[in-house]
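1. Got a sequence here, can you model it:
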Amino acid sequence: MQDIKVDEALWASSMLPEGILERWFIASGETVRAGERIAEVRIEDALHEIVAPANGRATIVATVNAVIEPGSVLATLDDSLRPG
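-> Next up is the predicted model:
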């Protein structure tokens, strides 16, 4: 199990200490693949895609329009699932 977090580097050129979770491209409980686009966050006027770090089943913990900060947990990923 691992956390899917907002990369702190997204704030490198930002004056604001927070952003907004704009939308999810997946539903909670959905199986995702590493590198798949799963969410979008807005920091100032820029939109940033969040991708799955590994294959697994994602459980969403942050809601759309939630205020997020660097390192915020957006979802958890059960990456222990193995193809049968």
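2. going forward, measure contacts and count neighbours with C-alpha atoms only.
-> Fine.
3. in this structure, which spans are strands?
-> With DSSP state E, the ranges of strands along the chain come out as 2-5, 19-24, 31-32, 37-43, 46-51, 56-60, 67-68, 73-78.
4. Next, the buried residues of the first one.
-> Within strand 2-5, the residues that count as buried by 16 or more other CA atoms under 10 Å are Asp3, Ile4, Lys5.
5. Could you also give me the structure for this next sequence, so I can compare it with the first?
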Amino acid sequence: MPDIKVDEALWASSIFPEGTVVRWLVSDGARVAAGHSIAEVRIEDALHEITAPINGVVTIVARENSVIDPGSLIATIAE
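-> Here you go, the predicted structure:
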């Protein structure tokens, strides 16, 4: 089951060590296609879309408003 983690590179220009899951664009248990936007995260003032790496069913791990660190696991996808 592939993990969906927040890319550490999103913090490259950030002075803050954490971000926030702003909202999920899909519900827990939704079937998604690879490349489909599934969540938005905020790091400092920048909003970033997270996309599904593969086709499958999403299981959300980090709920909306959760504080995240670089490389945090936010969801998994089962093929």
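6. wait, which of the buried residues of strand 2-5 of structure 1 is closest to Ile43 of structure 1?
-> Of all the buried residues of strand 2-5 of structure 1, Lys5 has the smallest distance to Ile43 of structure 1: 14.6 Å, by CA to CA.
7. Now do that closest one against Val51 of structure 1, distance only.
-> Here the criterion is CA to CA, to the nearest Å. By it, Lys5 of structure 1 lies 10 Å from Val51 of structure 1.
8. Once you drop chain neighbours, what's closest to Glu79 of structure 2?
-> Leaving aside its sequence neighbours, Glu79 of structure 2 sits nearest to Gly56 (CA to CA, 6 or more residues apart in numbering; 4.3 Å).
9. cool, and Thr63 of structure 1?
-> Excluding the flanking residues, the one nearest Thr63 of structure 1 by CA to CA, 6+ apart is Leu21, at 7.2 Å.
10. For the one you found, which residues are in contact?
-> Ala39, Glu40, Val41, Arg42, Ala62, Thr63, Val64, Asn65, Ala66, Val67, Ile68 (CA atoms under 8 Å, 6 or more residues apart in numbering).
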